[in-house]
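Trainee: one predicted model, sequence on top.
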Amino acid sequence: MKPKLLVLIYLSDPHQALVGSHFDFIYAPNAELRAKHIAADGAAVRAVLTNGTTGLTAAEIDAMPALEVACALGVGFENIDVAHCKRRGIAVANGAGTNDDCVADHAMALLLAAVRNVRWLDQQCRAGVWRDAVPMPPNVSHRRLGIIGLGDIGRKVARRGLGFEMEVGYHGRSKKDVPYTYFADVKSLATWADFLVVATPGGAATRHLVNAEVLTALGPRGFLVNIARGSVVDTAALADALREGRVAGAGLDVYESEPKPPAALMDFDNVVLTPHLGGWSPEAMQASVQRFVDNATRHFAGEPMISPL
């Protein structure tokens, strides 16, 4: 008999078929279905598939007494109550490494689009405006790239920065054995950098890490990119900094108002927004879903999971 699985996030039909070949799954990708099926079917659920944004609460965990394993699709797990899972003896895993390249690619796409003002220039071109009538956007190459969080994704962003012959600096919880400049705090990094890329985990510890003070330090020629979690950047402070010209622009794949777009930023031509799909590509999603299948099937077979937490 296949283990009963509760899926709390969107999966495409092919990925549902992949999961269904290994599990008897309940598909509940919205709040209404989630509450309904936890109440009706929670007693039989042995595995949960969620993600960092959607999460899994202690109350939900306790409503599933047979739960053995909870998995996050992708690297983030900030809204999964991991500590409560551990107290219950529930194994937890994520998809670390499955979409790092995709997220790093997207970070560079946002950086290029923001710095080179691609969104606004596209609008001008469609309106018949020629290059002599628009300001020249700055280079991306040969600048200073500051990265907040030098984990797997941050390191891949750094390597892409080197491809643009940028000087790389970073801030993290500790200094690493890398050929990049370490900064002990975010403000110092922002003061040094031309471009600031947020690649740190979300959660209470990093909430509004990028605040008004950091944005002012980044400066009127500085650009911000966030491909981490919306909570890391103070949206109101960013809107004020953009309005007052204290930063030059931003590229955001994540924001505090998700899934709604950030209303405070909608009217800025120097902001590029995408709907939290930095880690989404056919290749990355296939790898992420396969990692979940591998982790969960290994757990039920009594084997070590590939990426446990």
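Mentor: Arrived safely, thanks for sending.

Trainee: use CA for all of it now, contacts and neighbours both
Mentor: Noted.

Trainee: wait, residue 276 sits on residue 257?
Mentor: No - Residue 276 is beyond contact range of residue 257, at 11.3 Å (criterion: C-alpha atoms under 8 Å).

Trainee: between those two, who's got more neighbours?
Mentor: Neighbours of residue 276 and residue 257, each counted by other C-alpha atoms under 10 Å, are more numerous for residue 276; the result is 18 against 13.

Trainee: look up the closest residue to the more buried one, ignoring the ones flanking it.
Mentor: In space, and not counting its chain neighbours, residue 276 is closest to residue 253: 4.7 Å by C-alpha to C-alpha, 6 or more residues apart in numbering.

Trainee: quick check: the one you found vs residue 278, distance?
Mentor: Relative to residue 278, residue 253 is positioned 6 Å away (C-alpha to C-alpha, to the nearest Å).

Trainee: want to compare, so here's the second one:
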Amino acid sequence: MCSPWGTGGRTERAVMPEHQRPAIAVMNTLLTEMVAPLAEAFDLRFPGCETQGQDEAVIAIVGVGTDRISAALMDRYPRLRLIASPSAGVDGVDLAAASARGIGVTSGAGINAPDVAAHAVGLALAARTGLFAGDAFVRSGAWQTSRPQPRRSIAADKVGIVGLGAIGGRVAASLAPLCEAVAWFGPRAKDAPWPRKPSLRYLAVWADILVLCARGGADTRGMIGADEIAAIGPDGLFVNVARGYMVDEQALRAALMTGALGGAALDVFEREPCPPDLWQDVPNCMLSPHRGGSTSRTAELAGELVRANLRALLSGAPLRNQVMPDPAKSTSERCVACGTSGEP
């Protein structure tokens, strides 16, 4: 059986004998409920139950985006034809190795965009308005004897969006009516209601609130460094709903400790779960356990997509939400900062 998307000039995988039941290698036990309905059509291989050496029954791998799926792992499965992830990103997958072997890769990109965008807006508003500080002020009884200090108005803030894709565009549209101005930066110009600044550094200097929504990847690692953090300034707010590794966390914590950065609201971290002691004494930061896209709606839709793609693998139907790296283009040329795959 050939791959349902054709060889496309890539290596064709071995054919499954008709008498052998196809199998799925499930990389993460968190996905057990998601793949359970597929047990009628596939044998399910869970972590700790792998066979020694090569496993010729496995035609698909299912894992979350951070599960490491290397070339060596792919070679354990000679008939592997699909790597399916419910996650928006597939940072753990060696995409070049998959492409060279004719293995399709699918993701949940775009499914969680409304929820992640809403989370980013919520973080920005809660941090800027002092929402939780106000709650503590009331609960402590301080309001009985004093008045809260006036807070900064978001109406006077300029908001910079890094990565104007499915998430960044929604964040911009939500905050635009509330703030003074919105601008953005990404590696390529596009039609948008808001101006594109000439560089990330320029955007960081201009913005009072900088929201990182860019797509993760090797070329975006450390893209927010000490210089960009300093540019946001002592009255500025940094919001991250992208990837923790895209930010120099040590420089971020140092800037918050010294007051060189006014505040931060973070849903993602370099290490997850993040060690609590790293942030215990860091002021003016709001922390969230990477839950921007973790909603019941997202889980349901992502599960449906993974199951549909695995059934399509058997029927020969087209795959949905394919991640197709172009070897002729670098990561940056594939618009890693735009927030949606293949978007200009």
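Mentor: Alright, I've got the coordinates. Remember, predicted model here, so these are calculated numbers, not experimental data.

Trainee: which residues does the aligned partner of residue 270 of structure 1 in structure 2 contact?
Mentor: Residue 270 of structure 1 maps onto residue 284 in structure 2, with residues paired by TM-score structural alignment. The contact partners of residue 284 of structure 2, taken as C-alpha atoms under 8 Å, 6 or more residues apart in numbering, are 256, 262-264.

Trainee: can you pull out the strands in the stretch 201-344 of structure 2?
Mentor: All strands of the stretch 201-344 of structure 2, identified by DSSP state E, counting those that start in this stretch, fall at 209-212, 237-240, 263-266, 285-287.

Trainee: deepest-packed of those, please.
Mentor: Counting by mean count of other C-alpha atoms under 10 Å, strand 209-212 has the highest mean neighbour count of the strands of the stretch 201-344 of structure 2, with a mean of 28.

Trainee: who are the packing partners of that one?
Mentor: strand 158-162, strand 237-240 (3 or more C-alpha pairs under 8 Å, 6 or more residues apart in numbering; DSSP states H and E).

Trainee: looking at those, which is closest to residue 146 of structure 2?
Mentor: strand 237-240 (26.9 Å; C-alpha to C-alpha).

Trainee: where in structure 1 does that closest one fall?
Mentor: The alignment of strand 237-240 of structure 2 onto structure 1 (TM-score structural alignment) spans residues 223-226.

Trainee: circling back to that earlier point, okay if I get the helices and strands packed on strand 209-212 of structure 2 as CSV plus distance to residue 183 of structure 2?
Mentor: Compiled in CSV, those are given as follows (distance: least, C-alpha to C-alpha, whole Å):
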stretch, distance to residue 183 of structure 2
strand 158-162, 5
strand 237-240, 15
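
Trainee: and those: which comes nearest residue 29 of structure 2?
Mentor: strand 237-240 (27.6 Å).

Trainee: hmm, who's touching the closest one?
Mentor: 120, 123-124, 128, 208-213, 229, 232, 261-268.

Trainee: tell me how far residue 273 of structure 2 lies from residue 33 of structure 2.
Mentor: To residue 33 of structure 2, residue 273 of structure 2 is 22 Å away according to C-alpha to C-alpha.

Trainee: what helix or strand does residue 98 of structure 2 sit in?
Mentor: Element membership for residue 98 of structure 2, per DSSP states H and E: helix 95-100.
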